[in-house]
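Enquirer: next come a sequence and a model predicted from it.
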Amino acid sequence: MIIKDWMTKDVITVDPETSMMRAAKLMKEKGIRRLPVVDDKGKIVGMLSDRDVKEASPSKATTLDVHELYYLLSEIKVKNIMSPNPLTILDTDTVVKCAAIMHDKKISGLPVLNEQGELVGIMTQNEVYRVLLSITGIYHGGIQIGLKLPDQRGTLKEVLDCLRGHKARVISILTSYDKVEEGYRQVFLRVMDMEKSVLNELKKELSEKYDLMFWVRDSIN
């Protein structure tokens, strides 16, 4: 899946000279936790997070009076507290690549640029979650099946042939080589719900032919 199809396109931004107080108010009003910082040429020069604002805010134990505090907050600029030269990603990159960067770098959002280097969107954990939900098909409910299969050509086809024999409709197929011994892979399938008797027959056949790790009726409704 490509980022440009999933990113948030209407990006709220601030410029480096915006006051911290104004940026904090904007994040609160819009219900967001990060703001790309762009210069007068539209080039991204930093990222401001709610954590940056909190760390720069005076302690509750400050001895400043309200007027001094208001003046201090109005004088602190975004450029003084933002994270400069932020990591970015292209709108033609994959969502999986974006998720890997966010995970490895321990960041919760990435500005998205086009090939011309222009800011065209933002990817956050929320967008990544939406993709995960989409590719797993959880909103379609049904049955999720976990199998451990030999990592050999044709093994998945055999499973699909078995499903086809029971007229099962496949919603999604995912595979993983993590947490399994060498020479095997885990396959996770989601199928549409069917009559109980048909499901019982399918489960019985899968259990007899393969290493059935789990069989779960899976729905958020």
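Expert: That came through fine.
Enquirer: could you use CA atoms for every contact and neighbour count after this?
Expert: Fine.
Enquirer: helix/strand/coil for residue 190?
Expert: The assignment at residue 190 comes out as strand when based on DSSP: H, G, I helix; E, B strand; the rest coil.
Enquirer: nearest residue to it in space, please, no chain neighbours.
Expert: Nearest residue to residue 190 in three dimensions, chain neighbours excluded: residue 144, at 4.3 Å (Cα to Cα, 6 or more residues apart in numbering).
Enquirer: same check, this time on residue 122
Expert: With Cα to Cα, 6+ apart as the measure, residue 111 is the residue that lies nearest to residue 122, at 4.5 Å, once sequence neighbours are left out.
Enquirer: the most centrally placed residue in the chain: which element?
Expert: Most central residue of the chain, judged by C-alpha distance to the mean C-alpha position with Cα atoms, centre = their mean, is residue 128 at 1.7 Å. When elements are assigned from DSSP states H and E, residue 128 belongs to helix 125-136.
Enquirer: which element follows that helix toward the C-terminus?
Expert: On the C-terminal side of helix 125-136, the closest following helix or strand by DSSP H and E is strand 143-150.
Enquirer: for the longest helix belonging to the chain, which positions count as buried?
Expert: In the chain, assigned by DSSP state H, the helix with the most residues is helix 196-209. Buried residues in helix 196-209, defined by neighbour count with 16 or more other Cα atoms under 10 Å: 202-203, 206.
Enquirer: second structure for comparison follows:
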Amino acid sequence: MKVKDCMKRNVISIPAGETISEAARIFVERHIGVLPVVNENGQPVGILRLTDMLTLELPDFFNLVEDLDFVHDFGAVETTRPAPELLNRPVMLLVQPVTTVDEDSGLLRTYSLMLKDNLHDIPVTDADGILVGIASVVDVATAVLSSWQEQKGKTA
């Protein structure tokens, strides 16, 4: 089985020239956790995760604090929002490098790439590098487990 057999084909993506504010709108309206960023040809140039967006809310010193057990309430920080001028900046400021997989790749290769790069979702591209789908760990794993069930049925 190939990744194209289990991927989601209706991929929600965002053009590289869009703003952080537009990315936030898409995350909220579509209730998704990852947003491939594409160039004008539809090829992935990066990936934006919902968690990347939330880093805009945290003051810089939070990533220096190793133990947050003593913090029971973030107080005034809870009500702060990113400055409007930051939200109007290009989405590329928050984008992470993207790992993609070819649509004709097998499920174990796909899962290996996801495992190697600690991905929950991986953009799927065609032979021209154009985004054609997205596969989650759940998509890939259930397809593998389904093949186990099919194999079991043949041997029973």
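Expert: Looks like it arrived, so ask away. This one's a predicted model, so the numbers in the text were calculated from it and none came from an experiment.
Enquirer: compute the distance between the counterpart of the residue nearest to the centre of structure 1 in structure 2 and residue 112 of structure 2, please.
Expert: Aligned by TM-score structural alignment, residue 128 of structure 1 pairs with residue 140 of structure 2. In this view, residue 140 of structure 2 and residue 112 of structure 2 are 11 Å apart by Cα to Cα, to the nearest Å.
Enquirer: then residue 147 of structure 2?
Expert: For residue 147 of structure 2, the distance to residue 112 of structure 2 equals 17 Å [Cα to Cα].
Enquirer: next one: residue 155 of structure 2
Expert: Going from residue 155 of structure 2 to residue 112 of structure 2 by Cα to Cα gives 28 Å.
Enquirer: looking at these two, which is more packed in?
Expert: Neighbour comparison, residue 155 of structure 2 and residue 112: the larger count goes to residue 112, with 12 against 6 (by other Cα atoms under 10 Å).
Enquirer: which residue in structure 1 aligns with the more buried one?
Expert: Using TM-score structural alignment, residue 112 of structure 2 sits opposite residue 100 in structure 1.
Enquirer: and the host helix or strand of that match with helix 125-136, angle?
Expert: Assessed by DSSP H and E, residue 100 of structure 1 sits inside helix 95-105. Comparing the axes of helix 95-105 of structure 1 and helix 125-136 via axes from the mean of the first three to the mean of the last three Cα atoms, to 10 degrees yields an angle of 130 degrees.
Enquirer: superposed on structure 2, what's the mean shift for helix 95-105 of structure 1?
Expert: With both structures laid over each other, helix 95-105 of structure 1 and its partner residues in structure 2 are 1.2 Å apart on average (mean Cα distance after the TM-score superposition for structure 1).
Enquirer: show me what the next helix or strand after that helix is packed against.
Expert: Read in the C-terminal direction, the helix or strand following helix 95-105 of structure 1 is strand 109-113, with elements assigned using DSSP H and E. Under the contact criterion of 3 or more Cα pairs under 8 Å, 6 or more residues apart in numbering; DSSP states H and E, the helices and strands touching strand 109-113 of structure 1 comprise strand 89-90, helix 95-105, strand 119-124.
Enquirer: nearest to residue 190 of structure 1, of these?
Expert: When those are ranked by distance to residue 190 of structure 1, counting by Cα to Cα, first place goes to helix 95-105 at 20.3 Å.
Enquirer: contacting residues around the closest one?
Expert: Identification of contacts with helix 95-105 of structure 1 by Cα atoms under 8 Å, 6 or more residues apart in numbering yields 1-3, 89, 108-110, 123, 128, 131.
Enquirer: same deal with stretch 86-105 of structure 2?
Expert: Applying Cα under 8 Å, 6+ apart, the external contacts of stretch 86-105 of structure 2 come out as 2-4, 16-21, 23, 37, 44-48, 52-53, 110, 113, 117, 122-127, 129, 132.
Enquirer: please apply the same query to stretch 144-155 of structure 2.
Expert: Judged by Cα under 8 Å, 6+ apart, the contacts made with stretch 144-155 of structure 2 from elsewhere in the structure are residue 107.
Enquirer: that one: which residues count as buried?
Expert: Of the residues in stretch 144-155 of structure 2, those buried under the neighbour-count criterion (16+ other Cα under 10 Å) are residue 144.
Enquirer: and that stretch, how far out from the chain middle?
Expert: Using Cα atoms, centre = their mean, to the nearest Å, the distance from the centre of stretch 144-155 of structure 2 to the centre of the chain it belongs to is 29 Å.
Enquirer: and stretch 27-47 of structure 2, by the same measure?
Expert: Going by Cα atoms, centre = their mean, the spacing between the C-alpha centre of stretch 27-47 of structure 2 and its chain's C-alpha centre is 8 Å.
Enquirer: and what of stretch 196-215 of structure 1?
Expert: Taking Cα atoms, centre = their mean, one finds the center of stretch 196-215 of structure 1 at 32 Å from the center of the full chain.
Enquirer: show residues contacting that stretch.
Expert: In this structure, residues lying in contact with stretch 196-215 of structure 1 by Cα under 8 Å, 6+ apart are 143-149, 159, 162-163, 166.
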